[in-house]
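Engineer: give me a 3D structure for the following:
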Amino acid sequence: MADTRILSQTMKSYIACVLLILCFIMYVNAECVGQKGTRGPTGAKGVTGDEALDWYRAPRKNWRQCTWTSSDGRDSGTIASCQIYKESSSTALYAAYSGNTRLHNCHGCCGRWYLTFNNAECSNPQVIDGTVYMANYNSADLYRHRVVQGHCYGLSAGWITVSLVVGACSGYGTYDLNTGWNSASRLIVVEETAPMY
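Structural biologist: Model (predicted):
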């Protein structure tokens, strides 16, 4: 038993010695860096960066959101408009309508919701629209939330009026349409860089 205690105390002394030696080595190595040298020559001035790309600043984005809460029962024509000043002719506009739509009291009928830019539909790359078709539900009164969205290219710089317009689908007549009900509707317009592809 006494031999075990002696061995245990010897082990503790040995470990303490090793730790002291390691600490001393680390201290000596830390001091072996040397004295601080003289300042080096001044380098050439760097190129000024784009302020919008600074890590501490959020990029500036040109956008606009127009909202309303009223319901509009017209079957054709402009429902709402939102103006934005497009800063460059080389950018695209992203536009979106988000809100409720309804097609009512008809069979084999179709309604169309679409976006115009200064009273003309987008042609580059394509129109921005959505249609609702209904059959076999003559008395249905279903309001559904829908999103009509897309990008339009080739628009000149300057004031652009983006409008949500409702009307007949190609090859169909005019039916009982409704836009917006019991929730907010919105038009969102964002000027974005031209596509890379």
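
Engineer: when you work out contacts or count neighbours from here on, use the C-alpha atoms and nothing else.
Structural biologist: Fine.

Engineer: ok, N178 to T10 distance?
Structural biologist: 93 Å (Cα to Cα, to the nearest Å).

Engineer: okay, these two: which has more neighbours?
Structural biologist: Using other Cα atoms under 10 Å as the criterion, N178 and T10 rank with N178 on top: 21 against 12.

Engineer: the more buried one and N105 touch, don't they?
Structural biologist: No. Assessed by Cα atoms under 8 Å, N178 is found out of contact with N105, at 11.6 Å.

Engineer: so where do the helices sit in this structure?
Structural biologist: 2-31 (DSSP state H).

Engineer: ok, longest strand in it?
Structural biologist: strand 92-104 (DSSP state E).

Engineer: now that one, how far from the chain's geometric center?
Structural biologist: The chain centroid and the centroid of strand 92-104 are separated by 17 Å under Cα atoms, centre = their mean, to the nearest Å.

Engineer: show me what it is packed up against.
Structural biologist: strand 109-117, strand 129-134, strand 144-152, strand 176-179, strand 185-192 (3 or more Cα pairs under 8 Å, 6 or more residues apart in numbering; DSSP states H and E).

Engineer: the structure of the following sequence is requested for comparison with the preceding one:
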Amino acid sequence: MTGITMVSTCRFFSPILVTICVIIAGGVACEEKPKPSEPPRCTSCCGPAPAGIPGIPGTPGSPGRDGHDGAKGEKGDTGSPGTVENPSGPLTHVMKQCAWPVLNDDRTSGIIKVCEFTKRSDRTALRVLWNGDLRFMANTNGVGACSRWYFTFNGEECSDPVPIDSYIYSNSVNNRHRTTSIEGLCFGISAGRVDVEFRLRRCNGYTVDGRPYTGRQSAVRIIVEEIHLAD
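Structural biologist: Next comes the predicted model:
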């Protein structure tokens, strides 16, 4: 270069222009030119840019897998005792049979047989049945007599609703045996052991005994059944 000594070159950038300075022997020569391609840069004088338009929501992802089971919790407090409606469990059909192959009992009064039964509820009824041979005859023709066969429960006759019994009258000495059933329902019997007794005595209003006979040369039975009736 003629008469020019270049020491250094510097560039000063602004948003629009580029200043180029050349140091020569006599001083510094500067020339401003437009910045070729770099976009303008904001300085501290510019404020924050406005918010852009919200984007479109993305597609929901697939459900994740179940996590691992959590830790076992502590044992809870013990609940209060429940009300016992029926200590023996749900009420079902309960039946018992007491049977004897040959009885041959010729007594005129007293307990013929006893069948022990465990009653489960105060609210149920007992159905009892006697089935077997009975005979009654008078001691003398023309002189009437009567015997009564009946049930008791722990020594007491049924009072709810009525006694369970059978009267047999005769004024003859004819020796007639026949199979007889005596049965009925009794309410008001407490839960627990119940002795179901089949008994015999003279009928009310008669002063002499006849000749009763129970279970001659045949099987006899007492059946006891606890039943729950509809309210």
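
Engineer: quick one: TM-score?
Structural biologist: Here the TM-score for the pair of chains, by TM-score structural alignment, normalised by the length of structure 1, is 0.66; 136 aligned residues with a Cα RMSD of 1.4 Å.

Engineer: rewinding a little: and the longest strand of structure 1 with strand 109-117, angle?
Structural biologist: 160 degrees (axes from the mean of the first three to the mean of the last three Cα atoms, to 10 degrees).

Engineer: in structure 2, point out the residues matching strand 92-104 of structure 1.
Structural biologist: With TM-score structural alignment applied, strand 92-104 of structure 1 matches the range 125-137 in structure 2.

Engineer: the matching stretch vs structure 1, mean deviation?
Structural biologist: Its aligned residues in structure 1 lie a mean 0.8 Å from stretch 125-137 of structure 2 after superposition (mean Cα distance after the TM-score superposition for structure 1).

Engineer: what comes up buried for that stretch?
Structural biologist: For stretch 125-137 of structure 2, the neighbour count (16 or more other Cα atoms under 10 Å) marks 125-137 as buried.

Engineer: same check on stretch 149-162 of structure 2?
Structural biologist: W149, Y150, F151, T152, F153, E157, C158.

Engineer: nearest spatial neighbour of the counterpart of the fourth one in structure 1, skipping sequence neighbours?
Structural biologist: It refers to T152 of structure 2. Using TM-score structural alignment, the equivalent of T152 of structure 2 in structure 1 is T116. Leaving aside its chain neighbours, T116 of structure 1 sits nearest to S163 (5.2 Å; criterion: Cα to Cα, 6 or more residues apart in numbering).

Engineer: am I right that that neighbour is in contact with S81?
Structural biologist: Yes. Under the criterion of Cα under 8 Å, S163 of structure 1 makes contact with S81 at 4.2 Å.

Engineer: looking at the two, which is more packed in?
Structural biologist: Taking other Cα under 10 Å, S163 of structure 1 and S81 do not tie; S163 has more neighbours (25 against 18).

Engineer: residues in contact with that one?
Structural biologist: T78, I79, A80, S81, C82, L115, T116, F117, N118, N119 (Cα atoms under 8 Å, 6 or more residues apart in numbering).

Engineer: residue in structure 2 matching the residue nearest to T116 of structure 1?
Structural biologist: Per TM-score structural alignment, S163 of structure 1 is aligned with E197.

Engineer: now the end-to-end length of stretch 117-128 of structure 2.
Structural biologist: 11 Å.

Engineer: to clarify, my last question referred to stretch 103-115 of structure 2.
Structural biologist: Stretch 103-115 of structure 2 end-to-end distance (Cα to Cα) = 14 Å.

Engineer: residues contacting whichever residue in structure 2 pairs up with D176 of structure 1?
Structural biologist: Under the alignment (TM-score structural alignment), D176 of structure 1 pairs with R211 of structure 2. R211 of structure 2 is in contact with D106, T108, F136, M137, A138, N139, counting by Cα under 8 Å, 6+ apart.

Engineer: nearest to N174 of structure 2 among these?
Structural biologist: Closest to N174 of structure 2 out of the contacts of R211 of structure 2 is M137 (6.3 Å), distances taken as Cα to Cα.

Engineer: let me see the contact set for S123 of structure 1.
Structural biologist: When contacts are counted by Cα under 8 Å, 6+ apart, S123 of structure 1 touches C152.

Engineer: how much space separates it from I15 of structure 1?
Structural biologist: Applying Cα to Cα to S123 of structure 1 and I15 of structure 1 gives a distance of 82 Å.

Engineer: what of C23 of structure 1?
Structural biologist: The value you get for C23 of structure 1 to I15 of structure 1, if Cα to Cα is used, is 12 Å.

Engineer: now do the strands in structure 2.
Structural biologist: 9-13, 17-24, 27-34, 94-100, 110-119, 125-137, 145-153, 165-170, 177-186, 192-202, 211-214, 220-227.

Engineer: look up the closest residue to F198 of structure 2, ignoring the ones flanking it.
Structural biologist: Closest to F198 of structure 2 by Cα to Cα, 6+ apart is F151, at 4.8 Å.

Engineer: distance to R178 of structure 2 for the buried residues of stretch 125-137 of structure 2 - can I get that in CSV?
Structural biologist: Compiled in CSV, those are given as follows (distance: Cα to Cα, whole Å):
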residue, distance to R178 of structure 2
A125, 29
L126, 26
R127, 23
V128, 20
L129, 16
W130, 13
N131, 11
G132, 8
D133, 5
L134, 6
R135, 7
F136, 10
M137, 12
